[in-house]
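Asks: 3D, please:
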Amino acid sequence: MADRRILIIDDEQAIQAVASLSLKMEANWQVLTANSGSEGIHKAEQEQPDAILLDVMMPIMDGIGTFKQLQQNPQTRSIPVILLTAKAQAAEQEQFYDLGVAGVITKPFNSLTLASQITQLLGGKLTTWFFSVGTNGCS
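Replies: Below you'll find the predicted structure:
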């Protein structure tokens, strides 16, 4: 069975590192990263990830611009995109959903539940490669 892959597009290295480690350890997912919208679009075209975790606030091309380009591209339009944002207001999140994103996760996110949040937002589409973490974790 081919490895399942998620692409994280975020200009903050620390966010990439925390999310990558979380998704690798929690769900055994293969994680790809991109530091900008344009790099992310290129990687999405080349790698065809199963999902994209996309930061809203990035320089040059923000997450919304990146999402719109992904949607216009026949090679990437079917890849589900979940936005990462510090904007927690319901009205702002509703605008994101109106664009057609698969979901929204607010920053700061809980690294222990990130994989399950992604799985839930995608309607269980990733459950075949998600396994739950036991309750006796680190104290």
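Asks: drop to CA atoms for contacts and neighbour counts, all remaining ones
Replies: Will do.
Asks: Ile52: which element?
Replies: Ile52 belongs to strand 51-55 when assigned by DSSP states H and E.
Asks: Check which element follows that strand along the chain.
Replies: helix 63-72.
Asks: Which strands or helices does the helix or strand that that following helix is followed by pack on?
Replies: Counting by DSSP H and E, the next helix or strand C-terminal to helix 63-72 is strand 81-85. In terms of contacts (3 or more C-alpha pairs under 8 Å, 6 or more residues apart in numbering; DSSP states H and E), strand 81-85 is packed against strand 51-55, strand 103-106.
Asks: what would those strands look like in TSV with mean neighbour count and distance to Gln30?
Replies: Putting these into TSV (neighbours: other C-alpha atoms under 10 Å; distance: least, C-alpha to C-alpha, whole Å) gives the following:
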stretch	mean neighbour count	distance to Gln30
strand 51-55	26	11
strand 103-106	20	20
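Asks: Let's see this one next, to set against the first:
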Amino acid sequence: MPSHSILLIENEAGLRDVLGDCLSELGDWEVRLSESIQEGIKLCEEKRPDVILIDASTPENDALLLVEQLKRYSVSESVPILLISDRANWFTLKEFRQMGFSGAISKPFNPSTLSSQVSRLMSLNKSAD
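Replies: Alright, predicted model coming up:
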């Protein structure tokens, strides 16, 4: 039985499947998949995840507004949001936190360490509270 639940928001179907498989099969996560931020917000309302992992690049027209909605949900429900991005190295953890995120994972990612990276960022978030 999975120990933690994660909402994965990724618009590219192939990458969404790979990320989901890495987290569920190699990391024992209960993974809920979403192809858009808007759908992800609805899924959060149905069942609170332990963490949200979102791809920073999305084709949604109102992505910034939707990310702000997701951040408000994250704050009110104490759910950390992690980014997965090829630009993750551009900012420090402190800068990500100032932007309302708990951390970031770089693309390309290592499938075998993805789950441990998410867990480590979650524990850093808990220790920062």
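Asks: sorry, back to before: looking at the helices and strands packed on strand 81-85 of the first structure, which is closest to Met25 of the first structure?
Replies: Met25 of the first structure lies closest to strand 51-55 among those, at 16.8 Å (C-alpha to C-alpha).
Asks: how about the closest one, aligned to which bit of the second structure?
Replies: Aligned by TM-score structural alignment, strand 51-55 of the first structure falls on residues 51-55 of the second structure.
Asks: By how much does that stretch deviate from the first structure on average?
Replies: Taking mean C-alpha distance after the TM-score superposition for the first structure, the mean distance separating stretch 51-55 of the second structure from the aligned residues in the first structure is 0.5 Å.
Asks: Run the chain-centre distance for that stretch.
Replies: 1 Å (C-alpha atoms, centre = their mean, to the nearest Å).
Asks: So what touches it?
Replies: By C-alpha atoms under 8 Å, 6 or more residues apart in numbering, the residues outside stretch 51-55 of the second structure that reach it are 5-11, 79-85, 122.
Asks: Same question for stretch 9-19 of the second structure.
Replies: Identification of contacts with stretch 9-19 of the second structure by C-alpha under 8 Å, 6+ apart yields 8, 33-37, 40, 52-55, 58-59, 111.
Asks: 7 Å - rerun?
Replies: For stretch 9-19 of the second structure, contacts defined as C-alpha atoms under 7 Å, 6 or more residues apart in numbering pick out Leu33, Ser34, Glu35, Ser36, Ile37, Gly40, Leu53, Ile54, Asp55, Thr58.
Asks: what's the answer for stretch 63-70 of the first structure, then?
Replies: Gly37, Ile41, Leu54, Asp55, Val56, Met57, Thr76, Arg77.
Asks: Kindly recompute the last result at 10 Å.
Replies: The contact list for stretch 63-70 of the first structure, computed with C-alpha atoms under 10 Å, 6 or more residues apart in numbering, reads 9-10, 36-42, 44-45, 52-58, 61, 71-72, 76-85, 96, 99-101.
Asks: how close does the most centrally placed residue in the first structure get to Gln13 of the first structure?
Replies: Centroid check for the first structure by C-alpha atoms, centre = their mean gives Leu53 as the closest residue, at 1.4 Å. As judged by C-alpha to C-alpha, to the nearest Å, Leu53 of the first structure and Gln13 of the first structure stand 14 Å apart.
Asks: Thanks a lot, see you next time.
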